[in-house]
Every structure is written in C-alpha cells, then in structure tokens.
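Student: The following comprises the amino acid sequence and a computationally predicted model.
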Amino acid sequence: MKRRSFIQKTALGSGAISLGGAMVYAKGHKLEAPHKFNLKYAPHLGMFKELAGEDPIDQINFMADQGFTAFEDNGMMKRDVALQTKMGETLAKRNMTMGVFVVDKGGNMANTLAAGKQEYLDIFLDGCRKAVEVAKRVNAKWMTVVPGGFERNLPIGVQNANVIEALRRGAEIFEPHGLVMVLEPLSDSPDLYLRTSEQTYLVCKGVDSPSCKILYDIYHMQKNEGHLIHNMELTWDEIAYIQIGDNPGRKEPTTGEINYKNVFKWIHEKGFDGVLGMEHGNSKQGKGGEQAVIDAYKQVDSFL
C-alpha cells in the first residue's frame, strides 16, 4: 500500500486530515506527523494493532507514519509465502529496514546444538536453508539463532566445540547470500546454553565468520549480567543486532530500571547504524498504551 493510499484510507475511515497535512486520524486517534528518530527502532506486529488495525500491512504502514524506520518479526518463517512477499514489498516502499526473524529449529530449548547429535544438526541446517528463502522475500539480513539448552552430561568445553562446529555449518549456508545469524543469549531459563555476552563472544570468535554475530538483548543481559555499556564495549566488534525491553517487566523504556537514554546515546556515539528491535510488551492496554510506547521512544531518543 502506497503512503498516499494509506493516508486517504485512514482519512476516509476515521474522519479527517488536518489542513496542513501534518496530522491524520487513525480509528479516531489523533496522530502527529512522522517523528525523526536518531536510531532504527523496530516495532513488531501487534504492538500498535489498536491504533492501526489487525491487518499486518496496515500496521507496518502505521509504524512508518510514526517515523519508525525498521521492523522485526520473530515469526516470519511461519507466515504464508504470499504475506511474506507483501510485507517485504511494503517495507521496501516505506524505506524500512527488515530486522530479525527467528530461524525455525523447533524452539529455544529444542534440538540443542551443544549435544553434538547429527539429527539436531540436520534440523538446524534445514532451518537455515529455509531461512535463506524467507530472507529473500522480505529483504532481511539478520536471523536469530538460539542454540538450545545445555547438554549436562557433557563437559562445557565439548559443548562449546559442538555449538561452534554446528554454527560453522550454518554460516556456510548464509555466507554466500550475505546473511547473518545473530546468536541471542537469554535469561528465560538457566538451562539455556547461551546466557552471557562474553560466552556468546567466545562462540562467535570460534566460528570466525561474518555470518555469525551477537544479538545483544538489553533486557536479557540486564537480568543476567548487568553492566550494560561496559559489556557491550567488551564485545562490540561481534555485536550486529540489539534488542530492547526494560527490566523488570519487559515493557517499553521508561517503565523499569534501565537508563535507556544513556544507553541509546552511547550506542549512537559508537556509530551503530543497525536495527534495535522493540522486543517487549506494552505496559498499558488499548490505544493509550500504544501511544505511550511511541511517546516513550521519543523521550529516550532525545539524547542529542
């Protein structure tokens, strides 16, 4: 959907475009002209469904109209091919960068690469091959990979070697296409193999490929290790993607303990031009809660 068509549809459906063209109304909610953010924050589907409606394409257009220049969709691989194609076309028309989607290997804890089992490796590599085709449709560059859980009956060094070897095989699939799997250390369970940025850094150095980098999720790393800026500095040369969520609660910035304005200022000063995925929930329900998310990002992005 072209921008002009979207604005016309919104105006007809809800009432008005202001005389100066600076504001539109979406489902009865007054919206300001697109904000110019300093970083590429990436919302996801469902984050603004009350304001934009249920249709995925309308939601993407709404994000663009607010000034967001990126988008991510963890579940992209499970979507219908026709919808993937349409989403990719819409992102291109709106000049939005496609962020991560998750490589389907059966779930975060499933088919652990640390076990060194051929059947688990085959599932992972099949997911990588399918991810290449999805990436082409939506013009994606980064795909999230979670290696799975610990294999407790094996020494940690053997587990490290198994994971590194498996990821090398995955990198061989992605490298010819210029794609990058980004490894995400998580806080969801102590049984997950990847838990800290320094451990993920070690794995990336072992894989030694431009197609294997770190996804630094600020919410998870605040929970697992803290010292956010210090640890990002230590591992910066392997960080290709960043995700956001305040702690506690995993909601939008300003709702928890993380000083996101300072963190974003530091990231901007590092010259980061990649995507920062908004992988969190909304702290409040309804249209007001969705507007609160937009307002929170304007607030923490005002670091210049």
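Tutor: Right, received. Where do you want to start?

Student: from here on, contacts and neighbour counts on C-alpha atoms
Tutor: Will do.

Student: can you tell me the helix or strand for the nearest residue to residue 116 once chain neighbours are set aside?
Tutor: Residue nearest to residue 116 in three dimensions, not counting chain neighbours: residue 162, with 5.1 Å by C-alpha to C-alpha, 6 or more residues apart in numbering. Element membership of residue 162 [criterion: DSSP states H and E] is helix 156-174.

Student: Remind me what the next helix or strand after that helix packs against, helices and strands.
Tutor: Downstream of helix 156-174, the next assigned helix or strand under DSSP H and E is strand 180-183. Applying 3 or more C-alpha pairs under 8 Å, 6 or more residues apart in numbering; DSSP states H and E, we find strand 180-183 packed against strand 142-145, helix 156-174, strand 212-217.

Student: if we go to 6 Å?
Tutor: strand 142-145, strand 212-217 (3 or more C-alpha pairs under 6 Å, 6 or more residues apart in numbering; DSSP states H and E).

Student: Residues contacting it, please?
Tutor: By C-alpha atoms under 6 Å, 6 or more residues apart in numbering, the residues outside strand 180-183 that reach it are 141-145, 211-215.

Student: which one of the residues you listed is nearest residue 124?
Tutor: Of all these, residue 124 sits closest to residue 145, with 9.3 Å by C-alpha to C-alpha.

Student: adding another structure so you can compare the two:
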Amino acid sequence: MTWNLRYAPHLGYRPPYQPLFTASVGSDDPFDHVSFATERQFAGVLYAAARMRSAPEQERVGNALARHRLDAGCMLYTAFDQLRNTSWATSSADARRWIENELAEAIAATKRLGTRRLAVLGGARNQVPIALQHAAFIESLRYAADLHLRAASSSACKR
C-alpha cells in the first residue's frame, strides 16, 4: 500500500510516555514503534517527548529512523513540566540563560534523533500586557535562531 499523505504515529504525546499504538505493538519501547511504523509504511514518527528521554535512547531511536529512512517529526524543546515556563516572554538575562541551557540540550537531542524541527511553547504572565510578552517572545525566538545558527556553523567547521 502506498500512502498519498505523510502520516506518522506518535511515540508518546499525552501522556508523554504512552505511544499511540501500544496495544498493537505490544510494547511501550519507542524502538519497537519505529519498526511498526516501517512495516505499516508510515512516513515517520512524532517523538515530541524525546527531550525527556535518555541520550542513549534518543540515539537508538534516531539510528532506527535513519536506517528505515523515516522522518523524526518535531520535538519539544524542553520537558513537559517546563512548557509553561515564562522565560520566552521575558526579556531578562536570567530568562536568556535558561533558554540557552534548554536549547543546548534540545539541539544535542535533535542531532541524536535526526530531527530538524523543534517546537517552542511558552507560558504567559498574567500581570504583564500580552503585547509586551509577544514582543519578548519574538526577540527570544530571534535569540534562539542565532544560537542555533552558531551551533550549526560550529558543527560544520568540525567536519
């Protein structure tokens, strides 16, 4: 069977460690779900919670995806308990440091997994006008893009 659309099951989203086809696969192991996706001719898998998994597991799943030529989908930049962190909507040095640390971990995970897409979500602060938070979020995204470009050029120079 050939798909006309690029479908991909998730390896855990809500809740983060329960893959979509656990009953069909008979396991929660993401590696087994990559094999299942391959057998069913899915385009890839969504491994949004990969950032919360160990580096060896990320690498194992990334290698399996590459071997089967499957797409890794997007990955959340941080752990689920930090998704509402307000640093993205804040223009302080502490917020920038937090973002930089989270992105360093996320970028390393994307390399192990083989994805090129990070999903960034942020919390809002009730006491600050939303327009100011949007402006800070935009500046934080620009800052994140600069960090990513520096990391990408640094790895390109090492090759």
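Tutor: Received it, and whenever you're ready, just let me know what you need. These numbers come from a predicted model, not from an experiment.

Student: And the TM-score between them?
Tutor: Aligned and superposed, the two chains score 0.80 in TM-score terms (TM-score structural alignment, normalised by the length of structure 2); 143 aligned residues with a C-alpha RMSD of 1.9 Å.

Student: Now do the strands in structure 1.
Tutor: For structure 1, applying DSSP state E gives strands covering 24-26, 29-31, 40-42, 70-71, 97-98, 101-102, 142-145, 180-183, 212-217, 239-243, 275-277.

Student: What range does the first one cover in structure 2?
Tutor: Looking back up the chat, that one is strand 24-26 of structure 1. Mapped onto structure 2 using TM-score structural alignment, strand 24-26 of structure 1 covers no residues at all.

Student: Contacts for stretch 46-64 of structure 1, please.
Tutor: Contact with stretch 46-64 of structure 1 is made by 287, 290, as judged by C-alpha under 6 Å, 6+ apart.

Student: Any buried residues in that stretch, and which?
Tutor: By neighbour count on 16 or more other C-alpha atoms under 10 Å, the buried set for stretch 46-64 of structure 1 is 46-52, 56-64.

Student: Then stretch 135-144 of structure 1?
Tutor: Using 16+ other C-alpha under 10 Å as the test for burial, stretch 135-144 of structure 1 gives 135, 137-144.

Student: and which of the residues you listed is nearest residue 10 of structure 1?
Tutor: Out of the buried residues of stretch 135-144 of structure 1, the member with the shortest distance to residue 10 of structure 1 (by C-alpha to C-alpha) is residue 138, at 25.1 Å.

Student: List the contacts of the closest one.
Tutor: Applying C-alpha under 6 Å, 6+ apart to residue 138 of structure 1 gives the contacts residue 88.

Student: Run through who's touching stretch 4-11 of structure 2.
Tutor: Here stretch 4-11 of structure 2 makes contact (C-alpha under 6 Å, 6+ apart) with 19-20, 30, 42-47.

Student: and stretch 5-12 of structure 2, how far from the chain's centre?
Tutor: Mean C-alpha position of stretch 5-12 of structure 2 versus that of the full chain (C-alpha atoms, centre = their mean, to the nearest Å) differs by 14 Å.

Student: buried set for it?
Tutor: In stretch 5-12 of structure 2, counting by 16+ other C-alpha under 10 Å, buried: 8-12.

Student: cool, stretch 124-136 of structure 1 as well?
Tutor: Residues of stretch 124-136 of structure 1 classed as buried by neighbour count (16+ other C-alpha under 10 Å): 124-125, 127-128, 131-132, 134-135.
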